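> Have a look; sequence and predicted model below, questions after that.
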Amino acid sequence: MPARSLALLLLLLHSVHALAAPAPQVGFQYRHMPDGTEVGIWYPATGHPTHQHLGIYEQDVVTDALPVGHDLPLVVISHGHGGAFSGHLDTAVALANAGFVVASLTHPGDNWRDESRATHVEDRPKALSRLITYMLSTWSSHTIIDPARIGAFGFSSGGFTVLAAAGGKPDFSRVAAHCSAHPEYYDCQLVRQHPGPLPIWTGHRDGRIKAIVVAAPALGYTFGREGLSSVTIPVQLWRADDDHVLPAPLYADEVRADLTRLPEFHDVPEAGHFDFLAPCAAPLPICQSAAGFDRAAFHQVFDKDVVRFFSRVLH
């Protein structure tokens, strides 16, 4: 066969193969853990995506598709006070597009439906660990996950959660003095709304977590250098420069100063606290950004940096 004909044949075969191969997509499953905890799961898949509303958020996913791949890293997500599993779905989709399995829970007793245990932050790291166990042992496709490559992402109270799950030890005796000096701060308002004894910290480090991303962490001042001395895994830390909910310097800045291992730090000019949540259009404060701040544009950068960090440290 002449060389020209052979080249044309190879080109044709390549084109046919490309047309036949299904395009990679993001699959999504909505599940409940055995204890009833609500979970959203994103992962690499094939199929035809559909546009889906999850409360005030939206996504394009292949619902209940079979996962594809093997030995995939896992990232678990912990939302902020009064949130839900869906609050960071754009970041979850970006990670799944990059080959991660992502699981996000709705924290029992601290979510948009039920805030009865909002100040019982000692419950949160335990719930996150139960999610990891569920994904590694009970989830129907658990065999595609590499148990040696697990990361955690947390925002606000979720930022506290992943720091504690990574070995951080908060000292809640610091809360009284903090709230005496700053009674108007959000965490102090929450303590007043839920009177009772402060949590007793017994510790809950999950050694399966190998890296964390922390955005606008709540209760950052409760750790101190000694309390964060056991957090030795890689940390990516984010601060919103116009955060009026957890204002500088007692939260993200305290964590940055007290980590013994230098974190990868990002400050976001003009961003507010809730700008770390996925873009949304509902008439709610959590969906509103300051004039001139483009949350959708920011999240293109934010999601890319989160994917890059986890891809590098969970290799």
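Sure thing, it's come through.

> CA only for contacts and neighbour counts going forward, please
Fine.

> For residue 188, give its distance to residue 58.
As for residue 188, its distance to residue 58 is 32 Å (criterion: C-alpha to C-alpha, to the nearest Å).

> Likewise for residue 139?
According to C-alpha to C-alpha, residue 139 and residue 58 sit 24 Å apart.

> in what helix or strand does residue 187 lie?
Assigned by DSSP states H and E, residue 187 belongs to helix 186-193.

> hmm, who's touching that helix?
The contact list for helix 186-193 (C-alpha atoms under 8 Å, 6 or more residues apart in numbering) reads 118, 119, 179, 182, 183, 218, 219, 245, 246.

> Take this one as well and set it beside the first:
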Amino acid sequence: MRRLSASSSPFFFLLLMLCCGWARASMGLAELPAAPGDGPVTVFYPSADAARLIKRARFTLDVAAQGAPAPGNGRLVVVSHGSGGAPWVHADIARSLVEAGFVVAMPEHKADNYKDDSNPGPDSWTIRPAEVSRAIDAVAQDPRFASLLKLDKVGMYGMSAGGHTALSLAGGRWSPAAFTRHCEANLVDDFQSCVGLITRLTGGPLDGIKKWAALLVIRHRFGDDATPREHTDPRIAAIVAGVPSSADFDMASLANPRVPLGLITAGQDRWLVPRFHSDRVLAACLPRCELIADMPTGGHGALLSPPPPGLSGLIGDMLNDTPGFDRPNVLQDVNAKTTAFFRTHLLP
């Protein structure tokens, strides 16, 4: 009978995985099909299968596409993308989490994603938290992942509009009327937050018409609807909000977050000006929340990693790196701190 050497024994490989962790595993990639009324859910996870380069939209990813899931740490983190966003711009934070043993799920938010960006803003913000909950359900129902996960303590990460989702799930209350009031009072100073990427103020003779039209549309769409929007999912046990859209929140509702809440801020954010957004949240929730990282030279797109290539015009001005931003070192540090936050609050 052939003798097995230690290095060829299945037990040896199991022991190696247990001793050395799953950091050497590939990052698997799968897409759960869309349920009625929802978009698909993209899942990144530890996989023992070999990775290879694949193309997704304008991005090249080094993943084990449809690879067999490998055991990790048993915990799930859901990521909520920004307006018009895609899973691929969060691949680096996903990789950091996967290398720590987490499974990462990213729902495609209806009418506010890279395939269809027809209805961003308060309409999307209203439905996004429930889409996060249904993404947890979708992972729980998939036999590839259900047996590997304990879903009593789920993490949630959101960036920009996804940060708005994160604050909602942390116990924050907001309303369309609050958004209208913010834009009425601060339209010039927070113009892109109120109108998105449709246009910008230039100091020219058309600025008056732009401001009038912006307020006309905002008042017509969102008006005086002061019904508080809130959503709770008891499975979610730790939340990170990166450069969150937050000017429409009742800050008193964020003074005592219902779960551990971490924030990531960018000092040069010109899309969601910090004094109206992340700075207000920090002022409301400290010391009951945690500033995971501040990026003094980071702009609004600093957390998009990898960043979308070749952006120009207004969207480039909003998302491209600002001068002096040390992207490789800053993002490595921020992703490590974010992963450590989830490890602290989700693992035994």
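Everything's here; your move. Fair warning: this is a prediction, and the values are worked out from it, not measured in the lab.

> Can you list which of the contacts of helix 186-193 of the first structure are found in strands?
Taking DSSP state E, every one of the contacts of helix 186-193 of the first structure sits outside strands.

> Give me the buried subset of those residues.
Among the contacts of helix 186-193 of the first structure, those buried by neighbour count (16 or more other C-alpha atoms under 10 Å) are 118, 119, 179, 218, 219, 245, 246.

> which one of those residues sits closest to residue 227 of the first structure?
Nearest to residue 227 of the first structure out of these is residue 219 (C-alpha to C-alpha; 12.1 Å).

> Residue 271 of the second structure and residue 14 of the second structure, how far apart?
For residue 271 of the second structure, the distance to residue 14 of the second structure (C-alpha to C-alpha) stands at 48 Å.

> just residue 177 of the second structure next, same as before
Applying C-alpha to C-alpha to residue 177 of the second structure and residue 14 of the second structure gives a distance of 56 Å.

> who has more neighbours, the two?
Using other C-alpha atoms under 10 Å as the criterion, residue 177 of the second structure and residue 14 rank with residue 177 on top: 20 against 11.

> which bit of the first structure covers the helix or strand that contains the more buried one?
Assigned by DSSP H and E, residue 177 of the second structure falls within helix 176-186. Mapping helix 176-186 of the second structure onto the first structure (TM-score structural alignment) gives residues 172-182.

> Now do stretch 276-284 of the second structure: distance to the chain's middle.
Put simply, stretch 276-284 of the second structure sits 18 Å off its chain's centre (C-alpha atoms, centre = their mean, to the nearest Å).

> Tell me the buried residues in that stretch?
276, 277, 278, 279, 281, 282, 284.

> against the first structure, where does that stretch fall?
Aligning stretch 276-284 of the second structure against the first structure (TM-score structural alignment) gives residues 250-258.

> Ok, stretch 126-135 of the second structure next?
Under TM-score structural alignment, stretch 126-135 of the second structure corresponds to residues 122-131 of the first structure.

> Correct me if wrong, but residue 298 of the first structure is in a helix.
Yes: under DSSP: H, G, I helix; E, B strand; the rest coil, residue 298 of the first structure sits within a helix.

> Without its sequence neighbours, what residue ends up closest to the counterpart of it in the second structure?
Matched across to the second structure, residue 298 of the first structure falls on residue 330, judged by TM-score structural alignment. Excluding its sequence neighbours, the residue lying closest to residue 330 of the second structure (C-alpha to C-alpha, 6 or more residues apart in numbering) is residue 295, at 7.6 Å.

> how near is the one you found to residue 311 of the second structure?
From residue 295 of the second structure to residue 311 of the second structure the distance is 21 Å (C-alpha to C-alpha).

> okay, the two: which has more neighbours?
residue 295 (20 against 13).

> Which elements pack onto the host helix or strand of residue 342 of the second structure?
Using DSSP H and E, residue 342 of the second structure sits in helix 327-346. Contacts defined by 3 or more C-alpha pairs under 8 Å, 6 or more residues apart in numbering; DSSP states H and E place helix 327-346 of the second structure against helix 91-99, strand 154-159, strand 236-242, strand 290-295.

> Return the residues in contact with the residue nearest the centre of the second structure.
Closest residue to the average C-alpha location of the second structure: residue 158 at 2.7 Å, with C-alpha atoms, centre = their mean. Residues counted as contacts of residue 158 of the second structure (C-alpha under 8 Å, 6+ apart) are 79, 80, 81, 82, 164, 165, 166, 240, 241, 242, 244.

> swap the cut-off to 6 Å and go again
Counting by C-alpha atoms under 6 Å, 6 or more residues apart in numbering, residue 158 of the second structure touches 79, 80, 166, 241.

> Is it possible to mark the buried ones in these?
Among the contacts of residue 158 of the second structure, those classed as buried by neighbour count (16+ other C-alpha under 10 Å) are 79, 80, 166, 241.
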